[in-house]
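> Need the 3D shape of this:
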Amino acid sequence: MSVKHALLALLSRGPSTTYQLKKDFDHTTGQTWPLNIGQVSTTLQRLARDEFVQRDDVGDSGADPWQLTATGRLELEDWWSRPVDREQRGRDELIMKLALAVETPGVDVTVLVQRQRSAMQQVLHDVTRVRRAVAQEDLAARLVLDSHIFTTEAELRWLDAVEGEVEKARMLPVPSSSATSATVVPVPAKSIR
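The predicted structure is shown next:
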């Protein structure tokens, strides 16, 4: 998620202080994406540098609110109009870890999968518990939490598939040294890419 665009979206509601933006972000995401005050402050400074936001000088309060500029509104409108490109979401450490594990001698992929499954089941339990406690009228938090639940469930299904592929690969005969390249056993990692 783009913290930059999230802050611009929050500021489109009206001027807000750094602390209030952090609170609003936490509330909107159901407190599932930790965002510390330093990250909010640093992002706001970059947004000010790029002329997307500016301080609303109200005097001696010491916590002058930030407001969206015309340039910031255009940037936000552009962001709203673009679909999220899955290719730009970053590299997934779990995929890389398992892909490397299946090709690294001495790494027990089954143990890695079981540990990850256990951790993801705990996440699913925790997020589901939080989701049940969210008020019906808090649509933003419900949507974010539902996304976490569906994503976690999908990852658990994927881990089941990885484990199945690893088991199938273990059952394949090991090619003899005289085998030609046409009879080489496929590398399991290709099945999880």
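> contacts, neighbours, all on C-alpha from now
Fine.
> need the strands for this protein, in chain order.
For the chain, the strands defined by DSSP state E occupy 53-55, 66-68.
> Counting by contacts, list what the first one packs against.
In terms of contacts (3 or more Cα pairs under 8 Å, 6 or more residues apart in numbering; DSSP states H and E), strand 53-55 is packed against helix 37-49, strand 66-68.
> Of all these, which one is nearest residue 135?
Closest to residue 135 of these is helix 37-49 (Cα to Cα; 25.6 Å).
> Tell me the buried residues in that closest one?
40-41, 43-44, 47-48 (16 or more other Cα atoms under 10 Å).
> can you redo the helices and strands packed on strand 53-55 as CSV with distance to residue 22?
Listed next are the helices and strands packed on strand 53-55 as CSV, based on distance: least, Cα to Cα, whole Å:
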stretch, distance to residue 22
helix 37-49, 6
strand 66-68, 12
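> Ok, which of the ones you listed comes nearest residue 139?
Across the helices and strands packed on strand 53-55, closest to residue 139 is helix 37-49 (Cα to Cα), at 23.2 Å.
> which helices and strands does the closest one pack with?
When contacts are defined as 3+ Cα pairs under 8 Å, 6+ apart, helix 37-49 sits against helix 3-11, helix 18-28, strand 53-55.
> so where's the longest helix in the chain?
Counting residues, the longest helix found in the chain (DSSP state H) is helix 139-171.
> quick one: it to helix 18-28, angle?
60 degrees (axes from the mean of the first three to the mean of the last three Cα atoms, to 10 degrees).
> For helix 139-171, name the packing helices and strands.
Packing partners of helix 139-171 (3+ Cα pairs under 8 Å, 6+ apart): helix 18-28, helix 109-133.
> Give me the buried positions along that helix.
Buried residues in helix 139-171, counted by 16+ other Cα under 10 Å: 141-142, 144-145, 148-149, 152-153, 155-156, 159, 162-163, 165-166, 169.
> Please name the residues that touch residue 31.
When contacts are counted by Cα atoms under 8 Å, 6 or more residues apart in numbering, residue 31 touches residue 25.
> Tell me, how many residues neighbour residue 58?
For residue 58, the tally of surrounding residues (other Cα atoms under 10 Å) stands at 10.
> Could you also give me the structure for this second sequence? I'd like to compare it with the first:
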Amino acid sequence: MSVKHAILGLLYEKPRHGYEIKTGFEQMVHQQWPLNSGQVYTTLERLVRDRLVEPLGEDVRDRKQYRITEAGKQELRRWLLEPVQKSLLKDEMFFKWLCARKMGFPEIDKMIMNQKKKMMETILQLTQLQAQLDREQHGDMILLIEGGLLHLEADLKWLQCLEEEGSSPAWEVQHEKKRE
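The predicted structure is shown next:
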């Protein structure tokens, strides 16, 4: 997630001060990704330095307002049109599974079961959150949740494949042959 681009997006909508950016971001993501105030202000400083944002002065409460520049709008557009690259081959669970098989870890089935349990808990949490949201008011968040549920479903099927592959590591078989 790019805080820089989230700030540009919020400023594209209207000029804002730092705290308004923080709360606007948290509302946009339905409080699912907390944003540190310090991160907002350091990012704003970099955006000003890079001429993507400009300060407007202070409002009636002495809070510095910012607005997006034309260069900022171009950067936001560039980012929005750039496809997202997912790192499908750098999955942490798969790496754990590879290590467990390589070392002959005797609890590999338990490791997979723990992961499945964690995923099922997450599915339950997301399903409960989805049920609490109104589709008209929170349609974007519901779509995000539905995407997350689809990913989790695919990951559960993938874990089933790992289980079916068996926990008999190639390492163990190779070392048994050497012992003979």
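> Can you calculate the TM-score here?
The TM-score (TM-score structural alignment, normalised by the length of the second structure) is 0.81; 176 aligned residues with a Cα RMSD of 2.8 Å.
> So what would you say the end-to-end distance of stretch 10-24 of the first structure is?
7 Å (Cα to Cα, to the nearest Å).
> Quick one: residues in contact with it.
With contact meaning Cα under 8 Å, 6+ apart, stretch 10-24 of the first structure is reached by 7, 25, 35-37, 40-41, 44, 56, 63-68, 73.
> on that earlier part again, which among the helices and strands packed on helix 37-49 of the first structure is found nearest to residue 103 of the first structure?
When these are compared by Cα to Cα, helix 3-11 sits nearest residue 103 of the first structure, at 35.8 Å.
> could you give me the residues in the second structure that that closest one aligns onto?
The aligned range for helix 3-11 of the first structure in the second structure is 3-11, by TM-score structural alignment.
> If you count neighbours, what's buried in that stretch?
4-11.
> Quickly note the distance from residue 58 of the second structure to residue 65 of the second structure.
Using Cα to Cα, residue 58 of the second structure is found at 6 Å from residue 65 of the second structure.
> Kindly report the same for residue 95 of the second structure.
Residue 95 of the second structure is 46 Å from residue 65 of the second structure, by Cα to Cα.
> So the two - more neighbours on which side?
residue 65 (17 against 12).
> mind listing what that one touches?
15-18, 55-59.
> Apply 7 Å and report the result again.
By Cα atoms under 7 Å, 6 or more residues apart in numbering, residue 65 of the second structure lies in contact with 15-17, 55-59.
> Same check for the residues you listed, but in the first structure.
Counting by both residues aligned by TM-score structural alignment, their matches' Cα atoms under 7 Å, the first structure reproduces these contacts from these: 15-17, 55-56.
> quick check, nearest of these to residue 82 of the second structure?
When those are compared for distance to residue 82 of the second structure (Cα to Cα), residue 15 wins out at 24.9 Å.
> count of neighbours near the closest one?
Residue 15 of the second structure has 17 neighbours, counted by other Cα under 10 Å.
> same thing with residue 84 of the first structure?
For residue 84 of the first structure, the neighbour count with other Cα under 10 Å is 11.
> How about the one 3 residues further on?
As a burial measure, the neighbour count of residue 87 of the first structure was computed by other Cα under 10 Å and equals 7.
> Distance of it relative to residue 29 of the first structure?
Going from residue 87 of the first structure to residue 29 of the first structure by Cα to Cα gives 23 Å.
> who's in contact with residue 109 of the second structure?
Applying Cα under 7 Å, 6+ apart to residue 109 of the second structure gives the contacts residue 167.
> re the thing from before, average gap between the match of helix 3-11 of the first structure and the first structure?
Taking mean Cα distance after the TM-score superposition for the first structure, the mean distance separating stretch 3-11 of the second structure from the aligned residues in the first structure is 1.7 Å.
> Distance from the chain centre to that stretch, please.
Stretch 3-11 of the second structure sits 16 Å away from the centroid of its parent chain (Cα atoms, centre = their mean, to the nearest Å).
> likewise stretch 70-78 of the second structure?
Distance of stretch 70-78 of the second structure from its chain centroid, counting by Cα atoms, centre = their mean, is 23 Å.
> what do you get for stretch 158-166 of the second structure?
Counting by Cα atoms, centre = their mean, stretch 158-166 of the second structure comes out at 25 Å from the chain centroid.
> do stretch 83-90 of the second structure as well
Averaging C-alpha positions (Cα atoms, centre = their mean) puts stretch 83-90 of the second structure 12 Å from its chain's average.
> Now the terminal residues of it, how far apart.
18 Å.
> and what of stretch 81-101 of the first structure?
Length of stretch 81-101 of the first structure, first residue to last, Cα to Cα: 40 Å.
> Show me which residues of that stretch are buried.
Those would be 98-99, 101, for stretch 81-101 of the first structure by 16+ other Cα under 10 Å.
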